[in-house]
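Chemist: What shape does this take:
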Amino acid sequence: MKNSNLQSGGRLVLLLMVAVAMSWLALGLVDAAQINITNQCPEVISACQSNQSGTVTCYALAAGTGSQLIDVGTTWLGGLIWGYPGSSASSIDGNNAKPQADLAEITINGFSNTDSYDLSNVNAYNLGLLINPTTIAPPGNRSGLECGTPSCTINNITSFCTPPNSLTSTPGDGCFNVNGTGTTPTSGTEAFDTACPEAISYSNDTTGKVYACPTGSNYEVVFCPENTILQMNKKNIAAEMRPVYPIVPNAMNA
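Modeler: Next up, the predicted model:
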């Protein structure tokens, strides 16, 4: 009986959140989402973004301080952000670097006025990443998978990247996850999961790793988050891992 009451309460909370979000949309109070891409790395990087359209746009970000604010509208499906070393900011280089890079996957307003986001090492890993909601639309809260802040940092990619995984060359300069596109864990994917437990390490590795926030929220994607105060602030966020929305993970990780 207790579990039934809890489930009913959870459904009521979800319905309330959806109703509030829908009313905000109906009133035109939901602004276009903004994502601030920040480079905290000690080197210049090129940060790239794309969505389901497939168009790749890259930005050169200065070492330690570079940032680029992008306006992605009130709906942004299959959004991806990744980076690679250097300042070329070439869409060709960016597209070539994508299979060698870890991805910040963000969908804006993909399901019931809800944003979903995650970090993916399904392809590879090359630069530390963090996704953080900077403003949270009502009725969202920062708790676990609800408007949480996933991060992934591997300090020494050369020593980390051992068989069956392998180092890649330019432009991505990453560690290729040889079994990442598979549906079951392997020794190769488990290495990524151990190093970055908040990131998806293979295609079906989504439980407890896909986050959600109400549409109308804004976000930042930080490269090399180990060099920013956010990594320390994150430890003060409530760690209860409870999904509050019916979440469908991005399929744009290939």
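Chemist: Only C-alpha atoms from now on, for both contacts and neighbour counts.
Modeler: Fine.
Chemist: On the three-state scheme, Ala21 is what?
Modeler: Following DSSP: H, G, I helix; E, B strand; the rest coil, we place Ala21 in the helix state.
Chemist: oh sorry, the question was meant for Thr65
Modeler: The local conformation at Thr65, judged by three-state DSSP, is coil.
Chemist: And it, how far from Val44?
Modeler: For Thr65, the distance to Val44 under the criterion CA to CA, to the nearest Å works out to 9 Å.
Chemist: if you count what's nearby, which of the two comes out ahead?
Modeler: Val44 (20 against 13; other CA atoms under 10 Å).
Chemist: The more buried one touches Pro85, doesn't it?
Modeler: Yes: taking CA atoms under 8 Å as the definition, Val44 is a contact partner of Pro85 at 6.5 Å.
Chemist: Pull out the buried positions in stretch 200-212.
Modeler: Ile200, Ser201, Tyr202, Ser203, Asp205, Thr206, Gly208, Lys209, Val210, Tyr211, Ala212 (16 or more other CA atoms under 10 Å).
Chemist: and the two most separated of those?
Modeler: When these are compared pair by pair using CA to CA, the two farthest from each other are Tyr202 and Ala212, 19.8 Å apart.
Chemist: Following up with a second sequence; could you model it the same way so I can compare the two?
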Amino acid sequence: MARLTFFAVIYCVLVLSHSLIPGVKATTFTVVNKCDYVVWPGILSNAGIPTLSTTGFTLQIGETRIITAPTSWGGRFWGRTHCSQDSTGKFSCLTGDCGSGKLECSGNGAAPPATLAEFTLNGFGGLDFFDVSLVDGYNIPMLVSPQGGTGQNCTYTGCVYDLNGSCPSELKVMSTDGRDGVACKSACEAFSQPQYCCSGEYGTPDTCKPSSYSEVFKTACPRAYSYAYDDKTSTFTCANADYTITFCPSPNTSQKSSQEQTTTQAQNTGTTTTTSPLINSTIVYEGGLDDSAASPSTCTHVFGSHAIAGIVGITMAIWWSWQLF
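Modeler: Down below sits the predicted model:
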């Protein structure tokens, strides 16, 4: 009888400890197309991480698709544009093409320039780390909005502004008929110079600084990565969140998302939060950034209460079970 009770206690302890670890549940990505054109999203899992149920699909105007990612998944989403299929059945896109020749990217990444949404789920301290990156250039407006998550730096990020029209001529990628800009290269892609690529003698945060070209991206989209070492204002963290990825969001979408997120966090914590807008010439971004929010000390704070409760519970249960013998 004691042995059966012992195993029953151990089983309960395992279930309890699993439920107390942040980030163990599957994460849902809701991908939304608010563009006035079709988008073909691509997905690439990080090395050694299992692929998701799809690696590329069609998203019609106004369409939404929900994708579930397992615990600790990491990878990136992007949008392909101006895609078509030739007479041989080969699928290709003018921007964001992954080179697979098919709708599914099947382990291939986006050819730059492409706007990227990057995720590491259940990382340090049980937190999700995410960003929107223009390091490989830009091709489509994108917004990442956490849903239901918590944390001091758990808020939306992205690039809502359409950079294709204002892209410097030396970085601009033109449509096949030469009439419109369809993407904007990074300076690294355009010039292959180490000072723009943060390589060689410029391969550290101290030696690689923002350029006039990366500042074009940063001014328009202050929360997105504009160059390789743009970490301080461009990395965000959440605990136990799902995410909405929106192509071509309107300014009102970003404001509403931020306001809802701030209200939810204030209700959860019982605190009052004052937001300060981040402004460029076109978009008002609601919600200020906490420069220290992504530090290891903050991660430990978020994780701490769950971990301590789990450890105490496990310790007490094991001690009690041994008393039965």
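Chemist: Kindly provide the TM-score of these chains.
Modeler: The TM-score (TM-score structural alignment, normalised by the length of the first structure) is 0.73; 214 aligned residues with a CA RMSD of 3.0 Å.
Chemist: could the buried residues of stretch 200-212 of the first structure go into JSON lines alongside secondary structure?
Modeler: Written out in JSON lines, the entries for those read as follows (three-state DSSP):
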{"residue": "Ile200", "secondary structure": "strand"}
{"residue": "Ser201", "secondary structure": "coil"}
{"residue": "Tyr202", "secondary structure": "coil"}
{"residue": "Ser203", "secondary structure": "coil"}
{"residue": "Asp205", "secondary structure": "coil"}
{"residue": "Thr206", "secondary structure": "coil"}
{"residue": "Gly208", "secondary structure": "coil"}
{"residue": "Lys209", "secondary structure": "coil"}
{"residue": "Val210", "secondary structure": "coil"}
{"residue": "Tyr211", "secondary structure": "strand"}
{"residue": "Ala212", "secondary structure": "strand"}
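Chemist: Let me know the secondary structure of the counterpart of Val244 of the first structure in the second structure.
Modeler: Taking TM-score structural alignment as the alignment basis, one finds that Val244 of the first structure is matched in the second structure by Ala293. Ala293 of the second structure carries the three-state label coil when classified by three-state DSSP.
Chemist: In contact with the nearest residue to Ala293 of the second structure once chain neighbours are set aside, which residues are there?
Modeler: The shortest distance from Ala293 of the second structure to any residue other than its chain neighbours is 5.4 Å, reached at Asn153 (CA to CA, 6 or more residues apart in numbering). Contacts of Asn153 of the second structure were listed using CA atoms under 8 Å, 6 or more residues apart in numbering, and they are Phe236, Thr237, Cys238, Leu289, Asp290, Ala293, Ala294.
Chemist: Could you tell me which of those residues count as buried?
Modeler: When neighbours are counted using 16+ other CA under 10 Å, the contacts of Asn153 of the second structure contain these buried positions: Phe236, Thr237, Cys238, Leu289, Ala293, Ala294.
Chemist: Please state the offset of the helix or strand hosting Ile92 of the first structure from the chain centre?
Modeler: Here Ile92 of the first structure, judged by DSSP states H and E, is contained in helix 91-97. Between the centre of helix 91-97 of the first structure and the centre of its host chain there is 19 Å, according to CA atoms, centre = their mean, to the nearest Å.
Chemist: Now tell me what touches it from outside.
Modeler: Ser46, Ala47, Cys48, Val56, Thr57, Cys58, Gly83, Tyr84, Thr170, Pro171, Gly172, Asp173.
Chemist: what does stretch 181-194 of the first structure contact?
Modeler: Around stretch 181-194 of the first structure, the neighbours that count as contacts under CA under 8 Å, 6+ apart are 121-123, 163-165, 177-180, 199-205, 254.
Chemist: switch to 7 Å and redo it
Modeler: Val122, Pro164, Asn165, Asn177, Val178, Asn179, Gly180, Ser201, Tyr202, Ser203, Asn204 (CA atoms under 7 Å, 6 or more residues apart in numbering).
Chemist: what do we get in the second structure for the last one?
Modeler: Just to be clear, that refers to Asn204 of the first structure. Using TM-score structural alignment, the equivalent of Asn204 of the first structure in the second structure is Tyr229.
Chemist: can you check the first one too?
Modeler: Taking TM-score structural alignment as the criterion, the aligned counterpart of Val122 of the first structure in the second structure is Val135.
Chemist: and that match, how many residues sit next to it?
Modeler: With neighbours defined by other CA under 10 Å, the count for Val135 of the second structure comes to 27.
Chemist: residues touching it, list them.
Modeler: Counted by CA under 7 Å, 6+ apart, Val135 of the second structure has contacts Ser186, Tyr225, Ser226, Tyr227, Ala228.
Chemist: With distance to Tyr243 of the second structure added, can I get these in CSV?
Modeler: Below are the contacts of Val135 of the second structure laid out as CSV (distance: CA to CA, whole Å):
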residue, distance to Tyr243 of the second structure
Ser186, 27
Tyr225, 19
Ser226, 22
Tyr227, 24
Ala228, 24
